[in-house]
Each structure stands twice: as C-alpha cells, then as structure tokens.
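Enquirer: no sequence for this one, just the structure:
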C-alpha cells in the first residue's frame, strides 16, 4: 500500500510521541503511581497512530473520491474521549479523599502529546511535555510543603 507519509516520517512521529510521554511516565513511575512509563507511552503512541491513520485515510479519499471526505477532527475527538476514560479509571475515591487526579490528567496529556506528534508538530509536543514536567515536579514539590497538604500525610 502506498502512503503519503514516508515510513521514516511515521516512525519519527511515533518515536517522538512515545519518547516524550516516557518523560511524564517516568515522573509518575518514580512517585510509585499505578500508571507509569508503559501506560503513558502507550497512550501517546496510540494517539499518534490514530492520527497518522486518519491522515492517511484523508489523503487516500482526497485522491480517489473527493466527495468522500473525512474530518480528521473527529478522530481527535474519539481519541480524547477514549483517553479520558482511561484517565478517569486512574482516579480513586477513598472515604473523603480522592487519589489519582494528577495521574489521570497526565494520561490525558500524554494523549495530547501523541496527537501533536501525530500531526508532526514536534515543537508543540515538546513544549507540552516540558510544561507538564514543570507542573508535575516543581509545583508538586511546592504543593507538598503547603500546610494543608502536610495535614493529609
């Protein structure tokens, strides 16, 4: 099957998605959270793959039958919905406390990184990863020093 996107380009998009998500997954792994390296990498890889497939379908339909157009944003909507379901599954309520919200958010963000990499926007994917890492590490450390957080420990 002929492809509009070269194999090298596909591999680089998938590699960037998985590699950047590894950074977020490593932070979760080091904190002993249930969704770590593999989870984050698989979410980003899957999101990028779905986008690449959608782009390939778009290219194929544009050449073959211009009236049979697809809307790539619908693929993004489906990916976001599915990843939201995964993220929600990582959130646990125990009595009056809730755990896993940051992990759920980082899983959702890994999907966004995968989508950005899937459409070949590596700069956006890298910026999102860097900002998320700062939020998760630096602000997390500050948050843990706050009196309201120390009372819960």
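Expert: On my side now, so go ahead. It should be emphasised that the depicted structure is a prediction, and the values quoted were computed from it without experimental measurement.
Enquirer: please make it C-alpha for all contacts and neighbour counts, starting now.
Expert: Fine.
Enquirer: mind listing the strands for the chain?
Expert: For the chain, the strands defined by DSSP state E cover 92-94, 97-99.
Enquirer: distance to residue 14 and mean neighbour count added to the ones you listed, as CSV?
Expert: Listed next are the strands of the chain as CSV, based on distance: least, C-alpha to C-alpha, whole Å; neighbours: other C-alpha atoms under 10 Å:
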stretch, distance to residue 14, mean neighbour count
strand 92-94, 31, 10
strand 97-99, 30, 10
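Enquirer: got the ones you listed as CSV, with distance to residue 128 columns?
Expert: Shown next, in CSV, are the strands of the chain (distance: least, C-alpha to C-alpha, whole Å):
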stretch, distance to residue 128
strand 92-94, 26
strand 97-99, 23
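Enquirer: residue 36: which of these is closest?
Expert: Judged by C-alpha to C-alpha, the one of the strands of the chain that comes nearest to residue 36 is strand 97-99, at 15.0 Å.
Enquirer: so what secondary structure elements neighbour that closest one?
Expert: Judged by 3 or more C-alpha pairs under 8 Å, 6 or more residues apart in numbering; DSSP states H and E, the packing partners of strand 97-99 are strand 92-94.
Enquirer: ok, structure two:
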C-alpha cells in the first residue's frame, strides 16, 4: 500500500480489496455449507453470492467514489449503498419463506441470508473481528441451537392426528391406551362423519396432541395404523 493511502480513508490497495473479497467468500461459504447440509433452499452458492455481493457493494460505497470527494457540492456517504443492501436482501429472503397450511417454513433461512449480507458489509468495511465473530455465532445458532430446538421445543408443539375408521368405539379405547402408555397429552378431540369412495361411510376422529419427544409421532402413527378398524391415519 502506498504511504498516501495509509493516511487517506478514501483509498484502499488492490491487495486489501482481494483480501476482503476472499474473506467474504469464505465466511459466506461456511454458513452456506451448513445450510446446504440441512437441505435448505439457500445453500452454499447462494450464501457465498450474498456475502460476496454485499462486500463488493460496501467496498464500492466506501472507495468507489473517492475521486469525487474533493469536488465542490459533492457529499460522499459511505453508508448509502449499505442501506440499500439491507433493504434489498429482504426481497431475496422473502422468496425463501413458504406458507403451507398452518405452518411457515424458511424463516431461519431468510434470517441467515440477512445476517450473511451484514457479514459481507462488515468485511467490506474492514471489520474483520466483528464479521468473524458473527460468523461463528451464526454457525452455533444454526447447528447447536437447532439440536436443542428439536429436542426440547419442537416436541412440545401441537400435532393434529386425523383417523378414519368404520367403528370408533373400540378404536378410541385402543388409542387412549396407546397415548397413556407413551405419555402423550390430548388437547382437543373432534368427531365427524365422512364419505370415502372405496370404504363408504366412515367416522373421522381429529385429535390435537402434544408429544413427550418428536420421535414419538412416527411410532404412534405406525401403531394407530395397525389398530383393528382403522382405515386411514395422517398427521399435520
């Protein structure tokens, strides 16, 4: 770097530009790799491109207009493009959010894209410690907290079981015994008649339950499916 650049906040060497772009690629790639391993819509390449693009725009915002700094009536704001990145990333994040029935998916991926863009901006501005620390924290949040969430939070969410049978009198007794044995809590129950082309008139039972652990749902569905009189069972 030239001596003049050391004392000029509007100047940066090509070596430092390369360093920041490579660092943005690596940090975005780390988070993208975790997302790719979890089979999310925004994976390795998406996160790398977001982080790299944010870094480039930050560099452009800070140093790309240095030639006009000394011009009269010209006001240079290093944060102007950074603000546009934060706003614009919302449209990309919104594309990863899906609403299906009662559930919303993609919120974590959208949030990770927003954080990755912030990491790219931080790298572009030269905040290496902050961007590196934030990357480690994001990885801990996406991996370690995901394990805790699946074990202690998701298991306590309410599930809807839909059971169709010819006669529910014995089926209800068997289901009650199953739930008592597996320590499953029943929140609400709804019974109605339904027609099926193959089976004819059936009774439909809707059960709102909470499970002691997430793995218990598959076991419960398999056991209910094999109960005498049950024609169909599903979960939401």
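Expert: Cool, the structure landed. For clarity, every value in this text was computed on a predicted model and none was experimentally measured.
Enquirer: got a TM-score for the two of them?
Expert: Comparison of the two superposed chains (TM-score structural alignment, normalised by the length of structure 1) gives a TM-score of 0.91, and 150 aligned residues with a C-alpha RMSD of 1.8 Å.
Enquirer: re the thing from before, nearest to residue 62 of structure 1, of the strands of structure 1?
Expert: Residue 62 of structure 1 sits nearest to strand 92-94 of all the strands of structure 1, at 45.1 Å, using C-alpha to C-alpha.
Enquirer: and the most far-flung residue of structure 2 relative to its centre, how far from residue 109 of structure 2?
Expert: Within structure 2, the residue lying farthest from the chain centre (C-alpha atoms, centre = their mean) is residue 72, at 47.1 Å. Distance, residue 72 of structure 2 to residue 109 of structure 2, using C-alpha to C-alpha, to the nearest Å: 45 Å.
Enquirer: what of residue 33 of structure 2?
Expert: 12 Å.
Enquirer: of these two, which one has the most company?
Expert: Taking neighbours as other C-alpha atoms under 10 Å, residue 33 of structure 2 and residue 109 compare with residue 109 leading, 22 against 19.
Enquirer: how about the more buried one, what's its partner in structure 1?
Expert: Aligning on TM-score structural alignment places residue 109 of structure 2 opposite residue 103 in structure 1.
Enquirer: do residue 75 of structure 2 as well
Expert: Under the alignment (TM-score structural alignment), residue 75 of structure 2 pairs with residue 69 in structure 1.
Enquirer: what's near enough to touch its match?
Expert: 58, 61, 62 (C-alpha atoms under 8 Å, 6 or more residues apart in numbering).
Enquirer: TSV please, covering those and showing neighbour count.
Expert: Listed next are the contacts of residue 69 of structure 1 as TSV, based on neighbours: other C-alpha atoms under 10 Å:
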residue	neighbour count
58	18
61	15
62	14
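Enquirer: of those, which are reproduced in structure 2?
Expert: Contacts conserved in structure 2 for these, using both residues aligned by TM-score structural alignment, their matches' C-alpha atoms under 8 Å: residue 62.
Enquirer: closest one to residue 84 of structure 1 out of the contacts of residue 69 of structure 1, please.
Expert: The nearest one, if we look at the contacts of residue 69 of structure 1 relative to residue 84 of structure 1 and count by C-alpha to C-alpha, is residue 58, at 24.9 Å.
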